[in-house]
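# What shape does this take:
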Amino acid sequence: MAICFGRVLLIIIILKFAPECTSFQNKFYRSKSKALTAYNRTLTTLSKIGCSVECARDRSCRSASYRETTRECMLSDLPSFVIDLYGHDDLFLEVFGTTEWTLVYRGIPRIGSNPATAWLTGESVTSDPACQQLGNTSCNKHFRHSIASDWSSLNIEQVKIAFYKGSLEQNITFDGRNSTISNWFSQSRILSSTWPGVRANASFNRFKTIDGTRVFVVSPSHSTVGCHDDLHFAAVIATSGWCAYDRPSAYPQIYFATGEHAGKPETMTGMDIADGFAIFIK
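Now for the predicted structure:
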């Protein structure tokens, strides 16, 4: 009777946790057997699946390293694709990386700092994890992850830029392979977008400014008739310019189209002012 009860209990445990394990396994991929030099948290788990579960539960975790001999589970906020850069050989470790996006930049509106300069050079930025959150309004610097400085050495597959207003998100995903910190932002690299017309019609400003004013510009056209006819999917106003929408009360001002088509920031037709924008990699 005790043996039967034990078997029933084991079956119940397996059935209860099998879907969870499958779900977590689908969120992780096996990486190279290298160890990172620093971890955010170290704990003990019974298996590599348990280690992956702990990483999935930790919002800051992007990779988990498991040492079976000691049952050590080491969690890191660094994605596994940076291991070649920051890691060292360790044949006794199994490293798992999440398949989720890693936020490397958050552009914050109305703080007086040019977001393109901050992204490209790392000047006047913060790496404080608290400033990753869009809901955090106390940050007075753009957030930039330290790994952004090693862009060309990372094994980046995709890059995403996203614009936010409340629960609304508009984004463009790019092919990040063999890219630099600036040339990923190119029409030829577009993989997908919440704006259907972007891939076929948009021209990109690639972090250069138009009249020294606009950065991160995604636009199907630039009117030569007047500001009222300017069309943009997205435009970040870094400094004062010619049009009325280039002269907000504080900089930077982040405009983005809220529907499927480009909008007109001069009249705010089909446009809104974003709470912020972010750049992700994976």
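
# C-alpha from now on. contacts and neighbour counts both.
OK.

# At which residues are the helices of the stretch 1-150 of the chain located?
2-26, 48-57, 83-86, 115-121 (DSSP state H, counting those that start in this stretch).

# wait, I meant the stretch 151-282 of the chain
Using DSSP H, counting those that start in this stretch, helices in the stretch 151-282 of the chain cover 198-201.

# Put together a markdown table for the helices of the stretch 1-150 of the chain, with mean neighbour count and distance to Trp151 on each row.
Compiled in a markdown table, those are given as follows (neighbours: other Cα atoms under 10 Å; distance: least, Cα to Cα, whole Å):
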| stretch | mean neighbour count | distance to Trp151 |
| --- | --- | --- |
| helix 2-26 | 12 | 26 |
| helix 48-57 | 20 | 24 |
| helix 83-86 | 17 | 10 |
| helix 115-121 | 19 | 11 |
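
# mind putting those helices in JSON lines, distance to Ala130 included?
Compiled in JSON lines, the helices of the stretch 1-150 of the chain are given as follows (distance: least, Cα to Cα, whole Å):
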{"stretch": "helix 2-26", "distance to Ala130": "26"}
{"stretch": "helix 48-57", "distance to Ala130": "18"}
{"stretch": "helix 83-86", "distance to Ala130": "23"}
{"stretch": "helix 115-121", "distance to Ala130": "18"}
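
# Determine which of those approaches Ser219 most closely.
Closest approach to Ser219 among those (Cα to Cα): helix 115-121, 16.7 Å.

# Which neighbouring elements make contact with the closest one?
Helix 115-121 sits against strand 142-144, strand 214-219, with contacts defined as 3 or more Cα pairs under 8 Å, 6 or more residues apart in numbering; DSSP states H and E.

# can you list the residues that contact the last one?
Outside strand 214-219, the residues that touch it by Cα atoms under 8 Å, 6 or more residues apart in numbering are 115-116, 202-209, 231-239, 246, 262.

# One more, so I can put them side by side:
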Amino acid sequence: MDWLTMRGMGWWGLPWLWTAFFLSSGAHQREGLFTRYPGMRIRTPHLTVRLSPGQATACCLTCVQYDSCYGANFHEEDGVCEISLLGVGGRTELVDANQSWNLYIRRNVLQRELVLRATAGSGVSVKDTWLGTTVPTSAQDTCVSMETTSCTTHYRNPIVNHWNQLPISQVILELYKRGLKVASVTFDGRGTSISDWFSFSRLLNSSWGSLNSSATYNYFSIDGHANCARFFFINQNYRGCPLDAGWMVVLDPHHNCCTWDNLPNKPVFLYSSLDVAVTYESGILGTEMDYADVMAIFLQYG
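All right, here's what the predicted structure looks like:
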């Protein structure tokens, strides 16, 4: 019996069917309407409903009454149900790790989700934050914004710890300066891991016309050139420090190898402001290479 058939019969009379339909697949399975992620909670829900302990199915039923509901938090012990709705442009709220809660994500509603919001000058490694080896201080609620001054640390969505269970179609990296998007790269996210999606072989498109299937490069990975702390590195060539050229790089704290990456207030996000790879030295001169304030990673589902 499918969803439309049950809706026509009146779901309120079939509690046992709904329990099976929603929850029989168990944690991390994508059958049914919801996927359960234990130990997580959407931070700023729009609606709170008081239920009885153990009534996770009723909480999910509350969610489906709203077309824009993409997730429900449920506290198993006290029966608190929290409903979250998509914001303007499909915007979602921050997700925190919280062992007291279970998060139920509704399938086919959530299309795009923010999973990393990195802040320039925070002093915290972007690479280590992304891979989960460093845990930054708790992000402010305003870290959902790409505005320059809205966030003082990095935000990492704990949903990425379940990467293999997510219905990822694309991974999108975007750079922002003064709240405006200045660069983006889109990757095929199917069959990837948290560490290997950022690669030339998975490149779908970018805001740089020269970064295409015929582009040449010597670094294109999250790991980049680790000895120089150059990560999320898309580099065309090394020809001696003044002539090193590429499209983008994240300069993490503590290490450097050239004048152009010996900069204060790291991490620093460098990107080509032209349609081609340019020298990093031009960033020091304030010409072709520029500095972004925010780096964001989004998952596209479907």
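
# out of the helices and strands packed on helix 115-121 of structure 1, deepest packed?
Of all those, strand 142-144 has the most neighbours on average by mean count of other Cα atoms under 10 Å, namely a mean of 28.

# re the thing from before, need the helices and strands packed on helix 115-121 of structure 1 in JSON lines (columns: distance to Ile3 of structure 1).
Below are those laid out as JSON lines (distance: least, Cα to Cα, whole Å):
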{"stretch": "strand 142-144", "distance to Ile3 of structure 1": "57"}
{"stretch": "strand 214-219", "distance to Ile3 of structure 1": "66"}
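
# who wins for proximity to Ile161 of structure 1 among those strands?
Short answer: strand 214-219, nearest of these by Cα to Cα, at 9.5 Å.

# What residues in structure 2 pair up with the closest one?
Aligned using TM-score structural alignment, strand 214-219 of structure 1 spans residues 230-235 in structure 2.

# Quick one: residues contacting Ser145 of structure 2.
By Cα under 8 Å, 6+ apart, Ser145 of structure 2 lies in contact with Cys151.

# Matching it against structure 1, which residue comes up?
Aligned against structure 1 by TM-score structural alignment, Ser145 of structure 2 finds its counterpart in Gln133.

# And that match, how close does it get to Val8 of structure 1?
45 Å (Cα to Cα, to the nearest Å).

# for Thr126 of structure 1, same thing?
Distance from Thr126 of structure 1 to Val8 of structure 1, by Cα to Cα: 54 Å.

# Kindly report the same for Cys21 of structure 1.
20 Å.

# ok, now Asp128 of structure 1?
Separation of Asp128 of structure 1 from Val8 of structure 1 (Cα to Cα): 49 Å.

# Ok, Thr102 of structure 1 next?
42 Å.

# Phe24 of structure 1 too?
Phe24 of structure 1 sits at a distance of 25 Å from Val8 of structure 1 (criterion: Cα to Cα).

# Same check on Ile83 of structure 1?
Taking Cα to Cα, one finds Ile83 of structure 1 at 43 Å from Val8 of structure 1.

# Check the mean deviation of the match of strand 214-219 of structure 1 from structure 1.
Stretch 230-235 of structure 2 differs from its equivalent in structure 1 by a mean of 0.8 Å after superposition (mean Cα distance after the TM-score superposition for structure 1).

# all strands for the stretch 1-150 of structure 2, in order.
34-42, 47-50, 69-74, 80-85, 95-106, 112-119 (DSSP state E, counting those that start in this stretch).

# Next: the stretch 151-300 of structure 2.
Assigned strands in the stretch 151-300 of structure 2, in chain order: 155-156, 168-177, 180-188, 203-206, 219-221, 230-237, 245-251, 268-272, 278-279, 289-292, 294-301 (criterion: DSSP E, counting those that start in this stretch).

# Identify whichever of these lies nearest to Thr119 of structure 2.
strand 294-301 (5.1 Å).

# Please name every helix or strand in contact with the closest one.
Strand 294-301 of structure 2 packs on strand 112-119, strand 168-177, going by 3+ Cα pairs under 8 Å, 6+ apart.

# Name the residues that touch that strand?
110-120, 146-148, 166-177, 269.

# Now do it: distance to the chain's middle.
4 Å (Cα atoms, centre = their mean, to the nearest Å).

# Stretch 167-174 of structure 2 now?
Worked out by Cα atoms, centre = their mean, stretch 167-174 of structure 2 lies 8 Å from the chain centre.

# Stretch 125-141 of structure 1 now?
With Cα atoms, centre = their mean as the basis, stretch 125-141 of structure 1 stands 14 Å off its chain's centre.

# Stretch 154-174 of structure 1 too?
Here the centre of stretch 154-174 of structure 1 is set off from its chain's centre by 6 Å, with Cα atoms, centre = their mean.

# ok, now stretch 95-104 of structure 2?
Distance, centroid of stretch 95-104 of structure 2 to centroid of chain: 17 Å (Cα atoms, centre = their mean).

# List the buried residues in that stretch.
Val95, Asp96, Ala97, Trp101, Asn102, Leu103, Tyr104 (16 or more other Cα atoms under 10 Å).

# And the helices of the stretch 1-150 of structure 1: which comes nearest Gln170 of structure 1?
Minimum separation from Gln170 of structure 1 across the helices of the stretch 1-150 of structure 1 (Cα to Cα) falls at helix 115-121, 18.3 Å.

# From Ser193 of structure 2, how far out is Cys69 of structure 2?
Taking Cα to Cα, one finds Cys69 of structure 2 at 28 Å from Ser193 of structure 2.

# what do you get for Val115 of structure 2?
14 Å.

# In this structure Glu93 of structure 2 contacts Cys69, no?
No - counting by Cα atoms under 8 Å, Glu93 of structure 2 sits too far from Cys69 to count as a contact (11.9 Å).

# outside of stretch 228-245 of structure 1, which residues touch it?
Contacts of stretch 228-245 of structure 1 (Cα under 8 Å, 6+ apart): 113-115, 195, 198, 211-223, 227, 246-248, 251-257, 261-267.

# 7 Å instead?
The contact list for stretch 228-245 of structure 1, computed with Cα atoms under 7 Å, 6 or more residues apart in numbering, reads 114, 211, 213-223, 227, 246-247, 251-257, 262-267.

# Stretch 119-126 of structure 1 now?
Contacts of stretch 119-126 of structure 1 (Cα under 7 Å, 6+ apart): Ala118, Lys141, His142, Phe143, Arg144, Ile181.
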